[in-house]
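**Q** My questions are about this predicted structure, shown below with the sequence.
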Amino acid sequence: MNTLHPYLQSSLGGLLIGLASWWLLAALGRVTGISGITAALLPGRSTTPTGDRAWRLAYLLGLIGGGALFTLWLHPPVTALRPLPLLALAGLLVGFGTVLGSGCTSGHGVCGLGRRSLRSLVATATFMGAGFATVGLTRWLG
């Protein structure tokens, strides 16, 4: 199975993300918004109950561990490395966007669209449009 075409690997990943999102909603009544799940674990967020912190930490560790295991198993295509300052800037911009948009791609794009949320539709169209424009601009600039 470690010779799957990259599109099949992506499809498998999407299926697993959808299943995990549904499972979290069905089991705990929670939306899988990774930025919100992560933010509640940051220091200074004392309003998050201890039991609530446990499932959040388990979920994030499962995402990281599952990604690592699937990488070892499926050998995804290698992508070009980018300079650390560029990655840090990109991370800050993504973080700013999730605060500005009141959520991230998982919360709006995966869960919100599945619940037919108009707000999530607008947010998803906005961040997808910005992503398309960024790719187009970087390719145009060379």
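**A** It's in. These numbers come from a predicted model, not from an experiment.

**Q** Going by C-alpha atoms from here, please, whenever you check contacts or count neighbours.
**A** Noted.

**Q** and stretch 120-130, which residues are buried?
**A** For stretch 120-130, the neighbour count (16 or more other C-alpha atoms under 10 Å) marks 120, 123-124, 127 as buried.

**Q** Just these: which are in helices?
**A** Among those, the subset assigned to helices under DSSP state H consists of 120, 123-124, 127.

**Q** Could you dump these into TSV and include distance to Ile64?
**A** Written out in TSV, the entries for these read as follows (distance: C-alpha to C-alpha, whole Å):
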residue	distance to Ile64
Ser120	25
Ala123	25
Thr124	24
Phe127	24
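
**Q** take the one below as the second:
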Amino acid sequence: MTTYLPSLLGGMLIGLSAAMLLLLNGRIAGISGIVGRLALGVGVAVNLAFVAGLVLGPLVFLAAFGHWPTVTISAIWPIIIVAGLLVGFGSRMGSGCTSGHGVLGLARLSPRSAAAVITFLTSGVVAVALLKGFGL
């Protein structure tokens, strides 16, 4: 159980922050939308506070657990860059990202979010299968 405790607590904090943003501001906690609005100068205070919370998360982890979170990335930089660009393009094309559709969209029983999450998961499975097939 202790192996999964940080992930469980992190998931609970994501859910709590998403619910608070929806209840207190009427906004969906989709990161692509929040960053997009911040870049356009819309709702700067709220959007900047949300993004700052994301960026400062590792510092809170350090204070709570006494060490930096362990992050292991086994892909090469070109794959990471292409993947990031594809995720960014896909989140704009799909009118949202995994956080907006997966965390709040599914909780609101949105059919569009259900379709988006099914697409995200299917695409991830296919991508992993292809990359493993090519030995990447």
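**A** Here it is on my side, so go on. Given the structure is predicted, the values throughout are model-derived calculations rather than measurements.

**Q** Closest one to Leu81 of the first structure out of the ones in helices among the buried residues of stretch 120-130 of the first structure, please.
**A** If you rank these by distance to Leu81 of the first structure using C-alpha to C-alpha, Phe127 comes first, at 23.3 Å.

**Q** Tell me which stretches of the first structure form helices.
**A** Under the criterion DSSP H, helices of the first structure are mapped to 6-28, 34-39, 50-74, 84-100, 113-114, 118-141.

**Q** for those helices, which one sits closest to Gly107 of the first structure?
**A** Put simply, out of the helices of the first structure the one that sits nearest Gly107 of the first structure is helix 34-39, at 6.9 Å, with distance taken as C-alpha to C-alpha.

**Q** Now the closest one: buried residues?
**A** Buried, per 16+ other C-alpha under 10 Å, within helix 34-39 of the first structure: 34-37.

**Q** would TSV of the residues you listed with distance to Ser11 of the first structure be doable?
**A** What follows is the buried residues of helix 34-39 of the first structure, written out as TSV (distance: C-alpha to C-alpha, whole Å):
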residue	distance to Ser11 of the first structure
Ile34	20
Ser35	23
Gly36	25
Ile37	24
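
**Q** Starting from His101 of the second structure, give me the distance back to the aligned residue in the second structure for Val122 of the first structure.
**A** When the structures are aligned by TM-score structural alignment, the residue of the second structure matched to Val122 of the first structure is Ala115. Counting by C-alpha to C-alpha, to the nearest Å, the gap from Ala115 of the second structure to His101 of the second structure is 9 Å.
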